[in-house]
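>>> got a predicted model here, sequence first, then my questions.
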Amino acid sequence: MSAAPPPVRLYCFPHAGATSAVYRPWKNLAGPSLEIVGVDQPGRGTRMREQRTDDYRALVTAMAEHVADDLRRAREREPRLLYATFGHSFGAMLSLAVGAEVARAVGRTPVRAILSAALPPGLQPPDGTDALTDEELLAKIVADGGTPPELLSNSAMSQYLVRLMREDYVIRRQYPRHADLRVGHPLTLIAAREDAYVTPDQMARWAGHSSARSRCVEIAGGHFAALQEPKDIIAIVGEDLPE
């Protein structure tokens, strides 16, 4: 009888204005060999009491330290444990950059990085969200369709989401400074065919950020299709993990 494949810990980075809570439903869909771990920024979600930073490089370092510490503890329980990263939209760039720093910290690269619905840093357009009023930014959040309506109907929660979005846009404006980011592990690039923000061809440009082979996968739906159909995404992830 062949040995069971080593388990993989998948560190998942949320989209702009969100917390790791968006990945809670994934935990019930993953098999026993795939561990879903949501990653929050300092000052948000599970790390609410920590100091927030609006500097991209400092944020990557803080998140990498958090993930590396978690990985070390997890590997004490299971020495065979491998790890991978997943990032959706705003979280894609962070996931790739954090994964690169974690690799340096623990001396082992991720087995794969899965990126979804995100423009590479060199394709980031000028950001004009500073010119939007809170009401206009909230209208954009509603139109994008990635936030549950029950949250948007609550005035206090909607204002909280607007604040989170503004914080994340400050970080995203700094992404082009890291257009030279390169990793040595393979990428899976997930593109939704009806995504109004990122075309499949643009998603494929992420391949230039890795010296390893990338795989491009197209799925049906819009910008948040990956989060709306997590079972399909977990299946795609499973196809690219070590057997």
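Everything's here; your move.

>>> C-alpha from now on. contacts and neighbour counts both.
OK.

>>> so Thr199 touches Arg205, yeah?
No - with contact defined as Cα atoms under 8 Å, Thr199 and Arg205 do not form a contacting pair (10.2 Å).

>>> how close does Ala100 get to Gly31?
Applying Cα to Cα, to the nearest Å, the value for Ala100 to Gly31 is 26 Å.

>>> take this one as well and set it beside the first:
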Amino acid sequence: MALTKSHAGLWLRGFHPAPQAPARLVCFPHAGGSASFFFPVSKTLSPELEVLAVQYPGRQDRRHEPAAENIGELADRITEQLRPLPDKPVAFFGHSMGAVVAFEVARRLEGGGVSPLVLFASGRRAPSAVREESMHTAGDADFVAEIKRLSGTDTRMLGDDEVLRMILPSLRSDYRAIETYRCAPGASVRCPIDVLIGNADPHVTQTEAASWREHTTGRCDIRVYAGGHFYLNDHAVAVTDRIARRISALRAAV
């Protein structure tokens, strides 16, 4: 069964349809990110995996919708879209804010009896490793400077005043959502968690990454790559290979 807007709405994008693939990978973007960020992942892993990327409201073709400002509500909406999909083993990959959204969606699905094969938590400290951050309240100049520093958004877009006016509201909403997020005490999932980080990421230390172990009753592995918050741009081949091998091994073990 192919993914269509009739049963996925605007939330899930399949760039390289692979309905016959034995497993599905759902990808969750970073703050300010969009589904298209994962087009290269889909191109690499399809058709061996059915790759779907989440499109949050407030960006690209959903720019006229209000962006989510609460991680829990965002996770609720995404869970609603995933539950009706044809049944097959599913894995999650979330980068930065997306790692937390993926974790919360996994919790909700497990509450309904569906456990992901694995959660890949990329570029994000554990849900319980809280930092007091308020970048979402900063002035536009400081806010844009932070985005440029992380190199997660095309800096050419940030230099275009018209484009900047279009994307800043959703960026700020995403930052508000993740900076005000607090996980429930003892929140965990049953599925294993693979944590992937850059060794020079200002937003997650190896100690904060290791705290993901507190949020699963399964196995937790940590892989550190050379690079900053968007280390995965420089290690795309290694990351996609790890995803494919891990999912294949877990499917074989079932």
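Here it is on my side, so go on. Worth saying up front: this structure is predicted, and the values here are computed from it rather than measured.

>>> can you give me the TM-score here?
Laid over one another, the chains give 0.85 as their TM-score (TM-score structural alignment, normalised by the length of structure 1), with 230 aligned residues with a Cα RMSD of 2.2 Å.

>>> more crowded one of Ala100 and Gly31 of structure 1?
Ala100 (22 against 13; other Cα atoms under 10 Å).

>>> counterpart of the more buried one in structure 2?
When structure 2 is aligned by TM-score structural alignment, Ala100 of structure 1 is paired with Arg107.

>>> how about the strands in structure 2?
Remark: strands assigned in structure 2 by DSSP state E are 12-13, 24-28, 50-54, 90-95, 119-122, 193-198, 220-225.

>>> distance from the third one to structure 1 after superposition?
Pointing back at strand 50-54 of structure 2 there. After superposition onto structure 1, strand 50-54 of structure 2 sits on average 1.2 Å from its aligned residues (mean Cα distance after the TM-score superposition for structure 1).

>>> could you tell me where that strand falls in structure 1?
Strand 50-54 of structure 2 corresponds to residues 35-39 of structure 1 when matched by TM-score structural alignment.

>>> contacting residues around that stretch?
7-14, 19-21, 23-24, 26-27, 30, 63, 67 (Cα atoms under 8 Å, 6 or more residues apart in numbering).

>>> please name the nearest non-neighbouring residue to the aligned partner of Ile178 of structure 2 in structure 1.
Superposed on structure 1 with TM-score structural alignment, Ile178 of structure 2 falls opposite Arg172. Nearest-residue entry for Arg172 of structure 1: Phe90, 7.0 Å, with adjacent residues in sequence omitted and distances by Cα to Cα, 6 or more residues apart in numbering.

>>> against Gly112 of structure 2, how distant is the residue mapped onto the one you found from structure 2?
Aligned counterpart of Phe90 of structure 1 in structure 2: Met97 (TM-score structural alignment). Per Cα to Cα, Met97 of structure 2 is found 23 Å from Gly112 of structure 2.

>>> with neighbour numbers in mind, choose between the two.
Met97 (26 against 10).

>>> my read is that that one contacts Arg124, right?
Yes - using Cα under 8 Å, Met97 of structure 2 is in contact with Arg124, at 7.1 Å.

>>> OK, contacts around the most centrally placed residue in structure 1?
In structure 1, the residue lying closest to the centroid (Cα atoms, centre = their mean) is Gly87, at 1.8 Å. Taking Cα under 8 Å, 6+ apart as the criterion, Gly87 of structure 1 is in contact with 12-15, 93-96, 114-116.

>>> in structure 2, what sits opposite Ala212 of structure 1 in the alignment?
Under TM-score structural alignment, Ala212 of structure 1 pairs with Gly218 in structure 2.
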